[in-house]
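Novice: this one's sequence-less:
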């Protein structure tokens, strides 16, 4: 069972040749759940260095171009993601797109799972691998990436792979963007380095809309 990443507000992704042009800003209930009814919902931590960034304010990775780019690993399906700082140790399922072109996300009833966007690079390959997950759900409360916003530059993220070669990444930045200004190119655009993008929802839960207004995005590069 899958749901739209954009819920009822989802905008389709479209493919142009081999490159996927992402038109989905991950809005609505899809990437993240609902508030906890009947009890005050805990608030997920938000990035410290950047309260609400916009694409125009997004830092570039050009500052790292002077260092040799890590050699990428061959393609392999990821199996688990481990983030020691925030106590994440989660299984990963493979995700694609729905018949209408919107992205799939882990089902809310399995909000402890992370999901890898399979049409893109696998973690460790050259390019930006994307892993998404819920921040919370009405059923289980805090979900797999509830504390994603607490990560800091220099933290480690390790993704185990089916081929037995783990890919360990170093966090470069943790950002928060409004969903209506989702930095598509930064997350899903091409890269000549092995990168990782981890995405969940952020901001203060909007009870009226039934969703979070922002996305928390972790940008990381393969550790040499």
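Specialist: Arrived safely, thanks for sending. In this text, all values refer to a predicted model and were calculated from it rather than measured experimentally.

Novice: C-alpha only now, for contacts and for neighbours.
Specialist: OK.

Novice: any idea how far residue 200 lies from residue 82?
Specialist: Going from residue 200 to residue 82 by Cα to Cα, to the nearest Å gives 16 Å.

Novice: and for residue 169?
Specialist: From residue 169 to residue 82 the distance is 10 Å (Cα to Cα).

Novice: who has more neighbours, those two?
Specialist: Shown here are residue 169 and residue 82; by other Cα atoms under 10 Å, residue 169 has more neighbours (24 against 17).

Novice: contacts only, for the more buried one.
Specialist: Applying Cα atoms under 8 Å, 6 or more residues apart in numbering to residue 169 gives the contacts 156, 157, 158, 195, 196, 220, 221, 222, 223.

Novice: returning to what we had before: overlap in contacts of residue 169 and residue 82?
Specialist: Common neighbours of residue 169 and residue 82 (Cα under 8 Å, 6+ apart) are 157, 158.

Novice: so which helix or strand takes in the most centrally placed residue in the chain?
Specialist: Centroid check for the chain by Cα atoms, centre = their mean gives residue 199 as the closest residue, at 1.9 Å. Assessed by DSSP states H and E, residue 199 sits inside strand 194-202.

Novice: what's the next secondary structure element after that strand?
Specialist: By DSSP H and E, the next helix or strand past strand 194-202 is strand 214-222.

Novice: what about versus this one:
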């Protein structure tokens, strides 16, 4: 009986110690878990800070090829053109459309945008770029892309290049500025070569972009 009384009297203390031990272990677990969650959150935040923002990527301008060009009273459709086997720029498939060099910059993009067009047709009637010769310094040229955005360029130079000039390819040189170069035939007809003896070159610099809606 004495032993039983001792055990009975000690039982509340043992229960108290057991409960206290469980409470301590639970507290330790919660502290460790809280610290672990905090560390994971900090790592996640650090990862987000070092990753590029999706919104920054979306906010970058999207450039598209020009589908229309307007200057003076001329308004033309634009088609992509490439390069011939001899390295010369291809011409549009129609006498009445302009040709945008498809490996060059797009409308509004940095670089030298090259667009050519026929001066006249096989019968001598006006072609797409017949009125290019009438552009003056300060006149504007507009390019329109598929989204209806209008890119305006201001003419800053106009000159002729002989087709035999070894420096004639300099009109295609790249640049970091937003430049537009328009090319068509000029000079007089050369029966020996079957083309005009010069090329009329008009250059313009970017001025502004507007939305056509």
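Specialist: The structure has been received and is ready for your questions. Treat the numbers as computed from the prediction; the structure is a model and nothing was measured.

Novice: picking that back up, any chance of the contacts of residue 169 of the first structure in a markdown table, plus neighbour count?
Specialist: Supplementary listing: the contacts of residue 169 of the first structure in a markdown table, determined by neighbours: other Cα atoms under 10 Å:
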| residue | neighbour count |
| --- | --- |
| 156 | 20 |
| 157 | 23 |
| 158 | 19 |
| 195 | 28 |
| 196 | 31 |
| 220 | 25 |
| 221 | 25 |
| 222 | 25 |
| 223 | 18 |
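
Novice: residues in the second structure matched by the strand holding residue 199 of the first structure, start to end?
Specialist: Alignment of strand 194-202 of the first structure against the second structure: residues 178-186, by TM-score structural alignment.

Novice: hmm, who's touching the matching stretch?
Specialist: 108-119, 129, 132, 153, 160, 171, 196-206.

Novice: roughly how far does the residue nearest to the centre of the first structure sit from residue 79 of the first structure?
Specialist: Taken as Cα to Cα, the span from residue 199 of the first structure to residue 79 of the first structure is 17 Å.

Novice: what's the answer for residue 210 of the first structure, then?
Specialist: 31 Å.

Novice: for residue 145 of the first structure, same thing?
Specialist: In terms of Cα to Cα, residue 145 of the first structure sits 16 Å off from residue 79 of the first structure.

Novice: higher neighbour count, these two?
Specialist: Shown here are residue 145 of the first structure and residue 79; by other Cα under 10 Å, residue 145 has more neighbours (28 against 20).

Novice: tell me the residue in the second structure aligned with the more buried one.
Specialist: Using TM-score structural alignment, the partner of residue 145 of the first structure in the second structure is residue 129.

Novice: so who does its match touch?
Specialist: 98, 116, 117, 118, 119, 120, 184.

Novice: make it 7 Å
Specialist: 117, 118, 119, 184 (Cα atoms under 7 Å, 6 or more residues apart in numbering).

Novice: out of these, who has the most neighbours?
Specialist: Counting by other Cα under 10 Å, top hit in these: residue 117 with 27 neighbours.

Novice: residues near residue 209 of the first structure, how many?
Specialist: By other Cα under 10 Å, 11 other residues sit near residue 209 of the first structure.

Novice: strands of the first structure, residue ranges please.
Specialist: 3-4, 14-16, 19-21, 78-83, 88-95, 104-105, 114-117, 127-133, 136-137, 141-142, 156-161, 167-178, 194-202, 214-222 (DSSP state E).

Novice: can I get those in TSV including distance to residue 72 of the first structure?
Specialist: Shown next, in TSV, are these (distance: least, Cα to Cα, whole Å):
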stretch	distance to residue 72 of the first structure
strand 3-4	31
strand 14-16	24
strand 19-21	19
strand 78-83	14
strand 88-95	20
strand 104-105	26
strand 114-117	18
strand 127-133	9
strand 136-137	33
strand 141-142	33
strand 156-161	14
strand 167-178	9
strand 194-202	6
strand 214-222	8
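
Novice: so which of the contacts of residue 129 of the second structure comes closest to residue 48 of the second structure?
Specialist: residue 117 (50.4 Å; Cα to Cα).

Novice: show me what residue 201 of the second structure lines up with in the first structure.
Specialist: Under TM-score structural alignment, residue 201 of the second structure pairs with residue 217 in the first structure.

Novice: surely that match and residue 171 touch.
Specialist: No: checked against Cα atoms under 7 Å, the pair residue 217 of the first structure and residue 171 is beyond contact range at 10.7 Å.

Novice: of those two, which one has the most company?
Specialist: Per other Cα under 10 Å, whichever of residue 217 of the first structure and residue 171 has more neighbours is residue 217, with 25 against 22.

Novice: and that one, how far is that from residue 131 of the first structure?
Specialist: 10 Å.
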